[in-house]
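Participant: Sequence plus the predicted model coming up.
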Amino acid sequence: MARHGAEDYAATAYLRAQLKDAVAGVKRMEKEAVEKDVAFEERLASHAKAAASREREIIEDRDAKVAAAEATVGEYERKFEAVREFKEDYEKVEARLNAKSEECEELRRRLDQKAADGERRLIAERATLTREWEARFEDLKRSMEASVEDRYDSGVKRILEQNRRMVAELKLHSEVSAESEARARTVAQENRRLRRELDLRREMEGLFAKRGMKQKEQVVESREKMRDLERSMSDMASKYGAEIEFARAEAREVKASAVDDAARTRRLLRARSDELREIKALAKEAVRQRGELERFMISSLDLVKREMEAERARAGAGAGGRAGSRPAAGGLEEAVAGDVDVAGMSWAERERVLRLAFARMNASNPDHARDRRGGGSAMDGAVAEATPPAMI
């Protein structure tokens, strides 16, 4: 009898262990669900933080590139302005050089004209004076030869007079010659001065021409630099414009990806919340069924105990019956839960208690009854394995 009681206690302990494991599994599932929710919230926050950080980095990188491009464009604009000012200065210098060249050419023409006029006047004056003196000398010679013979005395006087006149004329001629020579020297000096000025002007013209050629080369080089700068500016504008558009597109993609991740996360969160609610509902149902099972077991054991005591009392009083009538099913609701001694029960009584308990459970849970009719539940199999066969 003690062995049967131990086996019956083992079956009851197995059922309680199964219920305890089920409750522990439900609690573990609730804990895992809470941990998953916390981990999901942390992952969502980390994704949002990473997206915000990436967006800030992209914006900062874009701002830095735009600032660098603006600085480069400003530098190129300053260089372009300097080249433009140099071009204007060169045009002014070139205009002045052209004006000076024209002035030098005019002065050269005037100097050449003055030199030619001076030479012509000098030659004309010399020729005139030479002709006059030759004519006078011929006249004097003819008059002297004509009057030598017939008028010697008077001729001598006239010769003396003519000599005096010739001396005066010679003096006048000397003065005129000196004046002409002085004028010739003055004209020569003026000519030399003008030639020096012409040489200086030519040297200045050569210097200006060299400077003009150098400035022209600088202008050509500056124009090449301007074209290079314009090409560089256009290339940089297209390059940085493409990079800015790429950064904006990347930022839009990151933002769209973050929005999609957030939407997927919200959907996953709703699904996990629904799953958690289902798990909580299942846990509540398992706890409720466990309580009902415990109440059914305790009430059934108490009812069987009272029936056994009543049967023993009737047997001791000589009522003549070994087994009393089965109480009505409504007596179970009137039974009071309490401690029951399982060791005093027979295997038939224990099987009766278990069958009564599972009948009440199936009656209160139609879905469980259908599962049992369809092939039995895991708990029925466990009870069937733990319960020994009925005694004959």
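Facilitator: That came through, no problem. Numbering: from 1, shown residues only.

Participant: CA atoms for contacts and neighbours, from now on please.
Facilitator: OK.

Participant: after the helix or strand encompassing residue 189 comes which helix or strand?
Facilitator: Take DSSP states H and E as the rule and residue 189 turns out to sit in helix 152-316. Later in the chain than helix 152-316, the nearest helix or strand by DSSP H and E is helix 331-334.

Participant: so residue 44, which of the three states?
Facilitator: Here residue 44 is recorded as helix under DSSP: H, G, I helix; E, B strand; the rest coil.

Participant: From residue 205, how far out is it?
Facilitator: 83 Å (Cα to Cα, to the nearest Å).

Participant: Kindly report the same for residue 134.
Facilitator: 49 Å.

Participant: what do you get for residue 46?
Facilitator: 80 Å.

Participant: just residue 50 next, same as before
Facilitator: Going from residue 50 to residue 205 by Cα to Cα gives 74 Å.

Participant: can you check residue 42 too?
Facilitator: For residue 42 relative to residue 205 (Cα to Cα), the value is 86 Å.

Participant: Mind checking which of the two has more residues around it?
Facilitator: Neighbour comparison, residue 42 and residue 205: the larger count goes to residue 205, with 19 against 12 (by other Cα atoms under 10 Å).

Participant: which SSE is the closest residue to the more buried one other than its chain neighbours in?
Facilitator: Spatial nearest neighbour of residue 205, chain neighbours left out: residue 101 (6.4 Å); criterion: Cα to Cα, 6 or more residues apart in numbering. According to DSSP H and E, residue 101 maps onto helix 2-147.

Participant: Now do that helix against helix 152-316, angle only.
Facilitator: 180 degrees (axes from the mean of the first three to the mean of the last three Cα atoms, to 10 degrees).

Participant: how far out from the middle of the chain is helix 2-147?
Facilitator: 20 Å (Cα atoms, centre = their mean, to the nearest Å).

Participant: check contacts around the residue nearest the centre of the chain.
Facilitator: In the chain, the centroid-proximal residue (Cα atoms, centre = their mean) is residue 62; its distance is 2.7 Å. Applying Cα atoms under 8 Å, 6 or more residues apart in numbering to residue 62 gives the contacts 244, 247.

Participant: Tell me how far it lies from residue 44.
Facilitator: 27 Å.

Participant: just checking, the residue nearest to residue 205 touches residue 204?
Facilitator: No. Residue 101 is not in contact with residue 204 according to Cα atoms under 8 Å; the separation is 9.1 Å.

Participant: A further structure is provided below for comparison with the first:
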Amino acid sequence: MVFGGWALHDTYTTHQYAKASRGLITRACAGLVDADAVMRLDGGTDRVVLGGDEPRTVDFEGIPDGCVLSRVEERHGREVRIGQFTLDIKGLPQERVLHTVEDFPDEPFTTLGLGSQGDMTARTRLPDRMPLGDGRLGDYGPDDVTVVARCEQPAEAATTTLIVTATSPSTRDEAGDRPVLARLARQAAVGAAAKYGCRAQLPELPDRLPAPVVDLGPAAGDRSDSCGWYAAHLRTADGGTLPDRAAGVPLGGAAREEGCLLAVGPGATRRIHPTLGKEQRAHLDLDAVLRISSWWVRTRSYFGDDAAAFAVETPGKRIPDPVAPGTAGRLGDVLHGSATCQGRPATLTMTVPYRYRSVLGTRLDELFTAYATDAAARRGCTGLVLPPPE
């Protein structure tokens, strides 16, 4: 009977936790998301509390807006809080810096231990974003889904685009959470658009949400993804010191962002390294390149309002350097160009770490021209502006 009493007590307690959690989620996120769906993420939980260093709740008093929620678990006899769900509401064009690319960027690959014979560039830890359908609805990454509501006329504070992102840290490991997160993001975008006075027509979610592309394969061949420009370039260019691996994402004709990751595999690295000058070889230790500082290139294109919200983060500066539409240039490891697509701006970027720029030399300009020319032609852009030769 004692056991039965404890079981009833636990059931009652769980019920009370769940009831309180539903109410908290509804209040914190202003009814924009299904509370039960939020609680089911990452295998499910009955205890949800406000998360983050400073609790955030949706109040519709301005943009940006959002809510942060954590789950409570007992581990080793004590309660711990783990991120469960975050809803971010941002707007354009008033939020000028939405996309940033780092000068002196993070390595997109996991470094290898001393003496390791592994393959550093076989798999990226920072995959590019995937389009939702043709990209009109938005895009997604390993642990978040972003839905974009383009206002038919400017909404509150002259907002022309609402950007709603639903994030759950568990999604990276729980693929089944991705469709749930997508539905939550779209549901929140519909509600937020209505609340902020943004009249928008949102497409339905696609039937499938393939996992983000993390594996790099041969760059050459018949590619129809976001690295297709590079495969086409290789058909007429000498491979030489160029990357031999690529990870591209499906092309979305209306995507607000497109990315392609290129890298040099260990075999090609060992082939190229002996051809470098003596000083270069001394500076670019072969073992370090294979284990720690690989050779890679990353492109990212931004279109429409997103093109005007791009900046480059520079070491030592607290505020990123904004890049104005219609311009081109170089900011450390980042090259950028621009174009006009159906009357809207486009910002085209290519990031190449210094250690690999020194290997590519003048071929870097060749690469950027091939990438930017293809992107502009494919998206029907005019007025392509390229950075001057280095």
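Facilitator: Good, I have the coordinates. What you see is a predicted model; the values in this text were computed from it and never measured.

Participant: Quantify their similarity with the TM-score.
Facilitator: Once the chains are laid over each other, their TM-score by TM-score structural alignment, normalised by the length of structure 2 reads 0.17; 111 aligned residues with a Cα RMSD of 6.8 Å.

Participant: which ones are touching the residue nearest to residue 254 of structure 1 when sequence neighbours are not counted?
Facilitator: Nearest residue to residue 254 of structure 1, sequence neighbours excluded (Cα to Cα, 6+ apart): residue 51, at 6.9 Å. Contacts for residue 51 of structure 1 (Cα under 8 Å, 6+ apart) come out as 254, 255, 258.

Participant: list the helices and strands the helix holding residue 189 of structure 1 packs on?
Facilitator: Counting contacts by 3 or more Cα pairs under 8 Å, 6 or more residues apart in numbering; DSSP states H and E, helix 152-316 of structure 1 is packed against helix 2-147, helix 331-334, helix 347-364.

Participant: Show me what the last one packs onto, helices and strands only.
Facilitator: Counting contacts by 3+ Cα pairs under 8 Å, 6+ apart, the secondary-structure elements packed against helix 347-364 of structure 1 are helix 152-316, helix 366-373.

Participant: Please identify the buried residues of it?
Facilitator: 347, 349-354, 356-358, 360-362 (16 or more other Cα atoms under 10 Å).

Participant: repeat for the second one
Facilitator: Of the residues in helix 331-334 of structure 1, those scored as buried under the neighbour-count criterion (16+ other Cα under 10 Å) are residue 332.

Participant: For structure 2, which segments count as helices?
Facilitator: 2-28, 35-40, 177-196, 228-234, 266-272, 278-283, 286-291, 354-360, 363-378 (DSSP state H).

Participant: Tell me which of these sits nearest to residue 300 of structure 2.
Facilitator: Closest to residue 300 of structure 2 of those, according to Cα to Cα: helix 363-378, at 10.0 Å.

Participant: now for the closest one, which elements pack on it?
Facilitator: helix 228-234, strand 334-341, strand 381-385.

Participant: show me the residues around the closest residue to residue 84 of structure 2 other than its chain neighbours that make contact.
Facilitator: Nearest non-adjacent residue to residue 84 of structure 2, counting by Cα to Cα, 6+ apart: residue 70, 4.6 Å away. By Cα under 8 Å, 6+ apart, the contact set of residue 70 of structure 2 is 48, 49, 50, 51, 52, 81, 82, 83, 84, 85.

Participant: Provide a list of residues in contact with the first one.
Facilitator: So that's residue 48 of structure 2. Contacts of residue 48 of structure 2 (Cα under 8 Å, 6+ apart): 21, 24, 25, 39, 69, 70, 71, 72, 84.

Participant: could you redo the residues you listed as a markdown table and give each row distance to residue 2 of structure 2?
Facilitator: A markdown table is the format used below for the contacts of residue 48 of structure 2 (distance: Cα to Cα, whole Å):
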| residue | distance to residue 2 of structure 2 |
| --- | --- |
| 21 | 28 |
| 24 | 33 |
| 25 | 34 |
| 39 | 30 |
| 69 | 35 |
| 70 | 33 |
| 71 | 29 |
| 72 | 27 |
| 84 | 34 |
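
Participant: Which of these sits closest to residue 194 of structure 2?
Facilitator: residue 25 (19.6 Å).

Participant: Count residues in the vicinity of that closest one, would you?
Facilitator: 26.

Participant: Buried ones in stretch 370-379 of structure 2, by neighbour count?
Facilitator: Buried residues in stretch 370-379 of structure 2 (16+ other Cα under 10 Å): 371, 372, 373, 374, 375, 376.

Participant: Next: stretch 233-244 of structure 1.
Facilitator: Applying 16+ other Cα under 10 Å to stretch 233-244 of structure 1 flags 233, 240, 244 as buried.

Participant: Distance to residue 128 of structure 1 added to the residues you listed, as a markdown table?
Facilitator: A markdown table is the format used below for those (distance: Cα to Cα, whole Å):
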| residue | distance to residue 128 of structure 1 |
| --- | --- |
| 233 | 80 |
| 240 | 90 |
| 244 | 95 |
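
Participant: First-to-last residue distance for stretch 266-286 of structure 2?
Facilitator: For stretch 266-286 of structure 2, the end-to-end distance is 10 Å (Cα to Cα).

Participant: make that stretch 278-291 of structure 2, sorry
Facilitator: Span of stretch 278-291 of structure 2 from end to end, Cα to Cα: 21 Å.

Participant: ok, how many other residues are close to residue 268 of structure 2?
Facilitator: 17.

Participant: err, residue 74 of structure 2, not the other one
Facilitator: Neighbour count for residue 74 of structure 2, taken as other Cα under 10 Å: 9.

Participant: Without its sequence neighbours, what residue ends up closest to it?
Facilitator: Using Cα to Cα, 6+ apart, the closest residue to residue 74 of structure 2 is residue 80 (6.1 Å).

Participant: quick one: contacts for that neighbour?
Facilitator: 72, 73, 74.

Participant: what angle do the longest strand anywhere in structure 2 and helix 2-28 make?
Facilitator: Determined from DSSP state E, the single longest strand within structure 2 is strand 78-92. Angle of strand 78-92 of structure 2 versus helix 2-28, following the same axes, to 10 degrees, is 20 degrees.

Participant: returning to that earlier point: residue 101 and residue 204 of structure 1 - which one has more neighbours?
Facilitator: residue 101 (19 against 16).

Participant: so how far is residue 202 of structure 1 from the more buried one?
Facilitator: For residue 101 of structure 1, the distance to residue 202 of structure 1 (Cα to Cα) stands at 9 Å.

Participant: ditto for residue 211 of structure 1
Facilitator: Here the criterion is Cα to Cα. By it, residue 211 of structure 1 lies 14 Å from residue 202 of structure 1.

Participant: same thing with residue 290 of structure 1?
Facilitator: Residue 290 of structure 1 is 126 Å from residue 202 of structure 1, by Cα to Cα.

Participant: Nothing else from me, thank you.
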